[in-house]
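Peer 1: Could you look at this predicted model? Sequence included:
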Amino acid sequence: MYQYLKERHRLERDSYPQALSLRVHRALSWLNKAEQCEDYDSQFIFLWIAFNAAYAQDFDSTKDFCERGLYQEFLAKIVNLDALKKLSEIVWSQYSTSIRLILNNEYIFQAFWKFQAGQLTQEQWKRDQSKAKTAANSALASGDTTTVLSILFSRLYTLRNQLLHGGATYNSKTNRKQLRDCTSLLTTIVPVVVEIMMDGADQIWGDAIYPLIET
């Protein structure tokens, strides 16, 4: 998928706003690296960086990626611009079973780890889990792709934190299941997100963070 998107970007980039072209260029560079990796840990990390490059938001200035206002607007925009319904196809056809497994996996649900840290009682985290499952199942039942992706990415972000903050062992047997499922999903979603941004080159995507400075 990288090669196709890169060739398209070379052909079209002069017609893109500079910021969009830079974001796509960066995202594709990390997608290329991810496609060269043979282990799930590396693939997931590089895919997340590719998504972050496309998203181009300064997460450091926010307390929690799971806050709806931070990422739901971006996902809603992507879904709205998805004229060919590729993301809907991923959610409802290609990966519906994997998505349910991810959403039901307590080890990538942040409230579970808050309970383990003593920040929540067992009753509280179980209640949060029940609410999250109800919201996810309702979205799945109603065909609400945006909400499903928003909930899904909150799980992916927990896994991202575990890896990037040293909260997991490289190639550990204990997290293979969730890492395999999440990596497989990101492998499909990230190129589609980048492609939709290229399709919507006339939209306002905002400036890239850490813009290229030429001296």
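Peer 2: That came through, no problem. Please read all numbers here as calculations on a predicted model, not as lab measurements.
Peer 1: contacts and neighbour counts: CA atoms only from here.
Peer 2: Will do.
Peer 1: so where do the helices sit in this structure?
Peer 2: Applying DSSP state H to the chain gives helices spanning 2-12, 18-36, 40-55, 68-81, 86-89, 96-103, 110-116, 122-142, 145-164, 176-199.
Peer 1: can you redo these as CSV with mean neighbour count and distance to Leu212?
Peer 2: Converted to CSV, the helices of the chain look like this (neighbours: other CA atoms under 10 Å; distance: least, CA to CA, whole Å):
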stretch, mean neighbour count, distance to Leu212
helix 2-12, 14, 18
helix 18-36, 21, 8
helix 40-55, 22, 13
helix 68-81, 16, 23
helix 86-89, 17, 30
helix 96-103, 18, 36
helix 110-116, 18, 35
helix 122-142, 15, 39
helix 145-164, 19, 25
helix 176-199, 19, 19
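Peer 1: Reformat the ones you listed into JSON lines and put distance to Thr62 next to each item.
Peer 2: Formatted as JSON lines, those follow (distance: least, CA to CA, whole Å):
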{"stretch": "helix 2-12", "distance to Thr62": "30"}
{"stretch": "helix 18-36", "distance to Thr62": "20"}
{"stretch": "helix 40-55", "distance to Thr62": "14"}
{"stretch": "helix 68-81", "distance to Thr62": "8"}
{"stretch": "helix 86-89", "distance to Thr62": "26"}
{"stretch": "helix 96-103", "distance to Thr62": "24"}
{"stretch": "helix 110-116", "distance to Thr62": "16"}
{"stretch": "helix 122-142", "distance to Thr62": "22"}
{"stretch": "helix 145-164", "distance to Thr62": "14"}
{"stretch": "helix 176-199", "distance to Thr62": "22"}
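Peer 1: so which of the ones you listed gets nearest Asp207?
Peer 2: Closest to Asp207 of the helices of the chain is helix 18-36 (CA to CA; 5.3 Å).
Peer 1: Second structure follows, compare the two:
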Amino acid sequence: MGLRVHRAISWIGRAEQCGNDEDARFIFLWISFNAAYADETDFQGTTIGERATFINFFNRLTQHDMKEKTIYTALWHRFSGPIRTLMNNHYIFHQFWQHQNGMEGFENWEETFQTSTRSFQQAFQDGNVPKVLRFVFDRLYVLRNQLVHGGATWNSSINRHQVRDGAAILAFLMPLFVQIMMANPHEDWGRPFYPVVD
């Protein structure tokens, strides 16, 4: 846990040095997220998948945050506007891009998008923190792919809103995630990638 937290904090610190470079800030914050959640054992042999690892991480964080409700407060009081904007943006919806790339079976992406948005709104109204985080990070993951895999132009005016909002959401949530992990050092947060080896 100490190594995970140390690495996550180091990347949060680097992200804070980015000034107005929202692309770089988002990428550094995503690295911080990877340091916090990714479990090396999930990528050995039969993997449960990255999305399932997200969900497990969010469930554990939420269980340890039941009393303080720091994540709930952040989502509902500090970032409800940017999160709703993010969720209503079909340019960071995976099925939209599957359809744009000509993949069969995604012709009804608009219907799927509306269903997803309604499900998110219901989870938001119900105060279901793990489910809300899952929806938000599903969208952020598409944005991450666009940036990391060269599917966007640096500092492009086309995707500024989602990059800015995504970076702001991560910048606020990552320190909370780390704080919860530090407050619960006996939780099995998984084995970090590339542990320090002598």
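Peer 2: Now that the structure is in, tell me what you want to look at. Everything numeric in this text was worked out from a predicted model, so none of it was measured.
Peer 1: After superposition, what's the TM-score, could you say?
Peer 2: After superposition, the two chains reach a TM-score (TM-score structural alignment, normalised by the length of structure 2) of 0.92; 193 aligned residues with a CA RMSD of 1.7 Å.
Peer 1: returning to what we had before: looking at the helices of structure 1, which is nearest to Ser61 of structure 1?
Peer 2: Smallest distance to Ser61 of structure 1 across the helices of structure 1 (CA to CA): 10.5 Å, for helix 68-81.
Peer 1: Could you figure out how far that closest one is turned away from helix 40-55?
Peer 2: Using axes from the mean of the first three to the mean of the last three CA atoms, to 10 degrees, the direction of helix 68-81 of structure 1 lies 80 degrees away from that of helix 40-55.
Peer 1: Run through the neighbouring helices and strands of helix 68-81 of structure 1.
Peer 2: helix 145-164, helix 176-199 (3 or more CA pairs under 8 Å, 6 or more residues apart in numbering; DSSP states H and E).
Peer 1: got a list of contacts for it?
Peer 2: Residues outside helix 68-81 of structure 1 that contact it (CA atoms under 8 Å, 6 or more residues apart in numbering) are 55, 65, 85, 87, 145-147, 149-150, 193, 196-197, 200.
Peer 1: same thing but at 10 Å, please
Peer 2: With contact meaning CA atoms under 10 Å, 6 or more residues apart in numbering, helix 68-81 of structure 1 is reached by 55, 57-59, 62, 64-66, 82, 85-88, 144-147, 149-151, 153-154, 192-197, 199-200, 203, 205.
Peer 1: which position in structure 1 aligns with Asn56 of structure 2?
Peer 2: Using TM-score structural alignment as the criterion, Asn56 of structure 2 maps onto Glu73 of structure 1.
Peer 1: With Asn155 of structure 2 instead?
Peer 2: Taking TM-score structural alignment, the alignment pairs Asn155 of structure 2 with Asn171 from structure 1.
Peer 1: where's that match relative to Leu164 of structure 1, distance?
Peer 2: Computed as CA to CA, to the nearest Å, the Asn171 of structure 1 to Leu164 of structure 1 distance reads 14 Å.
Peer 1: Ala27 of structure 1 too?
Peer 2: Using CA to CA, Ala27 of structure 1 is found at 18 Å from Leu164 of structure 1.
Peer 1: what does Ile78 of structure 1 give?
Peer 2: Distance, Ile78 of structure 1 to Leu164 of structure 1, by CA to CA: 26 Å.
Peer 1: just Ser98 of structure 1 next, same as before
Peer 2: As for Ser98 of structure 1, its distance to Leu164 of structure 1 is 23 Å (criterion: CA to CA).
Peer 1: aligned partner of Trp92 of structure 1 in structure 2?
Peer 2: In structure 2, Trp92 of structure 1 lands on Trp76 (TM-score structural alignment).
Peer 1: residues in contact with its match?
Peer 2: Counting by CA under 10 Å, 6+ apart, Trp76 of structure 2 touches Ile83, Phe124, Gln125, Gly127, Val129.
Peer 1: Would you mind putting those residues into TSV with distance to His99 of structure 2 alongside?
Peer 2: Converted to TSV, the contacts of Trp76 of structure 2 look like this (distance: CA to CA, whole Å):
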residue	distance to His99 of structure 2
Ile83	24
Phe124	27
Gln125	30
Gly127	32
Val129	30
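Peer 1: Name the nearest of those residues relative to Glu110 of structure 2.
Peer 2: Nearest to Glu110 of structure 2 among the contacts of Trp76 of structure 2 is Ile83, at 19.4 Å by CA to CA.
Peer 1: Is it correct that that closest one is in contact with Leu173?
Peer 2: No: assessed by CA atoms under 10 Å, Ile83 of structure 2 is found out of contact with Leu173, at 11.9 Å.
Peer 1: Give me the most central residue, structure 2.
Peer 2: Closest to where the C-alpha atoms of structure 2 average out (CA atoms, centre = their mean) is Phe137, at 3.6 Å.
Peer 1: Please pull up the equivalent of that one in structure 1.
Peer 2: By TM-score structural alignment, Phe137 of structure 2 lines up with Phe153.
Peer 1: Just confirm its match contacts Gln110, I think it does.
Peer 2: No: using CA under 10 Å, Phe153 of structure 1 is not in contact with Gln110, being 11.8 Å away.
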